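K.L.:
just coords:
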C-alpha cells in the first residue's frame, strides 16, 4: 500500500522553483540583450507633502515608469496595492503620511536612448536659464520635441531625466511644438506642477512669442479671436483650421520691426490651443516664415532663398509667479543662431535699401 506524500512537507519543498537562489527584496537584476528586465521586491512608500491628494493610479504610474497601465490597474484591482494596510481603488486619494505597499513588479525596460554626456544632453543642460528647488526653465532648441513618442525616441523631458538620475520628479508644466524654440517650464515637485498649471488655467501666466511673418502685418490687427478646430489630413497628419465649430481662441499681436517682405511680431496667446499662433497668423494672411504646414509653397521657397532653415517662432518671454513664494518673475530667452541669422540678413537688406 503506497503512502500519500506529506502535503505540508511537499509545499515547503516546492515553494521555490529550481534555479538560482532567490534574491532579497529590493534587489535588481539586468539581463543582456536589447531590453533589460528589472525585478523589484515589495516597496513600502510613505506619501510626502508633494504627493498629497494624488490619485493612487497616478502615484503608481509616476513611481513605476515603464510599467504598462494595464498592470498598474490589475495590481490595484487584485488588492496587491495597499494604503495603510487597506485595499484601495485607482481613484483613491492619498494623504501625506499614508503608507503605500507596492507589490513586486517585473517589467522590461529599453536601454536609455540618451547616453549621459551625449551632445544633446549637454546642449539641453546648457539651455537651462533658471532653476530653483521648485522648478526649472529651459530655452528649448527648435527641432527637439518636448517629449518622446510618435516615432521619436526621446524629447526634452527624457533628456533632462537622463541627465539628472537623482531627481525624483521632473514633469512638463506646458508644451511647445517641436519646431518652436524658446521657454518651457518644468516642475521639480508635484506641488509646483499643480501650482503652475493652475496659474495657466487662471490665465495668470503670460507668454510672449516672437514670430517672423510673411508680408507687412496690418497695424489695425492687434488681436485675433477666431475659433480653432483640430482635424487630421488623409495621411494622418494633425492640422488646425479656423472653424465656427472649433474652440474659442484669442491671440494678441503687435508689430516689432518691419523688413522687406516680412514683419517681426510679438504674439501673446491668451488661450492655449494647438498651433494657435501659427493658424491665427495664417488666417490674417501673414503665415509664419518657415511654417511647412500653413505657408504656401511659393512663400516657403522665397524664405528658403534668403537662408531660412526653421520655423520662425520663438517663445521669447514668460511672466509668472514662483511657486512657494508668489514672487513675480520675468524670464527672456535669446534667439538661436538660425533665427538670429535670418533677422541679420533681413536687417542688412533693410539698411541697404534705406541708403
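P.N.:
Cool, the structure landed. Everything numeric here is computed off the predicted structure, so don't read it as measured data.

K.L.:
Only C-alpha atoms from now on, for both contacts and neighbour counts.
P.N.:
Noted.

K.L.:
Where do the strands of the stretch 101-250 of the chain begin and end?
P.N.:
For the stretch 101-250 of the chain, strands defined by DSSP state E, counting those that start in this stretch occupy the ranges 105-109, 128-131, 135-140, 171-172, 181-187, 206-214, 223-224, 228-232, 238-242.

K.L.:
Tell me which other helices or strands the helix or strand following the last one touches.
P.N.:
The one in question is strand 238-242. Using DSSP states H and E, the next helix or strand after strand 238-242 towards the C-terminus is strand 251-259. In this structure, strand 251-259 makes packing contacts with strand 223-224, strand 262-269, helix 276-284, helix 337-354, judged by 3 or more CA pairs under 8 Å, 6 or more residues apart in numbering; DSSP states H and E.

K.L.:
another one to put next to it:
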C-alpha cells in the first residue's frame, strides 16, 4: 500500500496500472478544490465517468469517510485512492488533443480575462468537462491549448445545452476565493430563458427544495422533493409572444443542478427546447420558429475580483440562433396583434 504527499499536479508516485490502494494527502494548494476535480488531475488517464463511478461506490474515501464529488478539500485531508487502470495506452482518448476547430471555438469564446480568471461565452452543445461520450469539454480544451497554465479549473458549471457566462480560475488562490463567494451567495447570476406559454405570474420568487436522482440507464434527473436542498430562483417577464412563449430574466441565489429548468417546469412554464423537463408538443410548436436547442443563456455574472474584492460584472450576448428565434416569434406576434415587453431587453447582438 503506497502513501504519498501530493506536491504538484503530477500523478501520484507509484500510481500506475496494477498498483494497489494508495493514500495521498492534500496540500495547501489543493484547499478548496472539489474532490472530483482533484481526482481527475491526480488519476491521470482515468475517464471522468469512471472517477464518478468510484465515488458512487464509496471506493474513494476522505479521512476514512465516504465523500461526494462536490466535497471541498482541506490541507491535510487524507484521500484513499483505489487501484485503477489508467495508463495512456489503455485510455488513448485521455491524451488525444482536441480538434483545431474545437480549440478555436473555445478560445474565441473568451469574453474577459485577467491574471486570476477568464470568462467564456460558452457555446451550447459543449460540456464544461469531458465524460458521458465527450473526450473534451471546455476545461480540457483550455488545459490543452494552455499547457503552461497548470492551475486552470472550473469555478462553477453550466449544463451542456446552456450557453453563456462560465468562469474559469487561473490560480488556486483565485479558485478558493471565488468558491467562497459562491458558497456565501455573493455572486450575482442572471439568465435569459424562453419559457413555454404566457407567464402570468409577474415577478415570481420560487423557493423550492431540489433532490437529484437517477432514471433508468443512469440518466441524472432533478425533482422538487421535501428532503432536497433549497434552491431560490426569481423570474421576471421581459417580453411576451402572445400565448406561445415568454422571454424571462432569471436571477438565482443558489446554483443547484438544473435549478432554473426544474423551477420553471414546476411553475407550469418549462424552458423552451428542454427535452428533459419540458413539454414535447410545445417544443415542437416552437421548432417552427427555428428553435433547435434549449433556450437558456447565462447572460451575466457578477463577482468580486479575487484579492482586491473590487466588483466585476461580465456579460455574454445571446447567440445569433436564439436572436433569430426571438425575431421569428416577434414577427408572429406583430401579425397577431403585437407583443408586449417588460422592463428589460435581451442583450444586444
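P.N.:
Thanks, I have it. Bear in mind the structure is a predicted one, so any value in this text is a computation, not a measurement.

K.L.:
TM value for the aligned chains?
P.N.:
Comparison of the two superposed chains (TM-score structural alignment, normalised by the length of structure 2) gives a TM-score of 0.72, and 282 aligned residues with a CA RMSD of 3.3 Å.

K.L.:
Point out the most buried one among the strands of the stretch 101-250 of structure 1.
P.N.:
strand 181-187 (a mean of 26; mean count of other CA atoms under 10 Å).

K.L.:
Now check structure 1 for the residue matching residue 211 of structure 2.
P.N.:
In structure 1, the residue paired with residue 211 of structure 2 according to TM-score structural alignment is residue 229.

K.L.:
That match and residue 247 touch, don't they?
P.N.:
Yes - Residue 229 of structure 1 is within contact range of residue 247, at 6.4 Å (criterion: CA atoms under 8 Å).

K.L.:
ok, now which ones touch the match of residue 211 of structure 2?
P.N.:
Residues in contact with residue 229 of structure 1 (CA atoms under 8 Å, 6 or more residues apart in numbering) are 240, 241, 242, 243, 245, 246, 247.

K.L.:
In contact with the aligned partner of residue 148 of structure 2 in structure 1, which residues?
P.N.:
Counting by TM-score structural alignment, residue 148 of structure 2 lines up with residue 166 in structure 1. Residue 166 of structure 1 makes no contacts at all, as judged by CA under 8 Å, 6+ apart.

K.L.:
Return the distance of residue 166 of structure 1 relative to residue 128 of structure 1.
P.N.:
Residue 166 of structure 1 sits 17 Å away from residue 128 of structure 1, taking CA to CA, to the nearest Å as the criterion.

K.L.:
Aligned to residue 97 of structure 2, what sits in structure 1?
P.N.:
Using TM-score structural alignment, residue 97 of structure 2 pairs with residue 114 in structure 1.

K.L.:
hang on, the earlier thing: including distance to residue 235 of structure 1, could the helices and strands packed on strand 251-259 of structure 1 go into TSV?
P.N.:
Formatted as TSV, those follow (distance: least, CA to CA, whole Å):
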stretch	distance to residue 235 of structure 1
strand 223-224	29
strand 262-269	29
helix 276-284	20
helix 337-354	30
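
K.L.:
Of those, which is nearest residue 12 of structure 1?
P.N.:
Closest approach to residue 12 of structure 1 among these is made by helix 276-284 (65.7 Å; CA to CA).

K.L.:
And for the closest one, what's in contact with it?
P.N.:
213, 224, 226, 228, 240-242, 249, 251, 267, 269, 287-288, 291, 294-295.

K.L.:
Kindly report the same for stretch 251-260 of structure 1.
P.N.:
Contacts for stretch 251-260 of structure 1 (CA under 8 Å, 6+ apart): 215-217, 219, 221-225, 263-271, 276-277, 280, 346-347, 349-350.

K.L.:
just the buried members of those residues?
P.N.:
215-217, 224, 263-271, 276-277, 280, 346-347 (16 or more other CA atoms under 10 Å).
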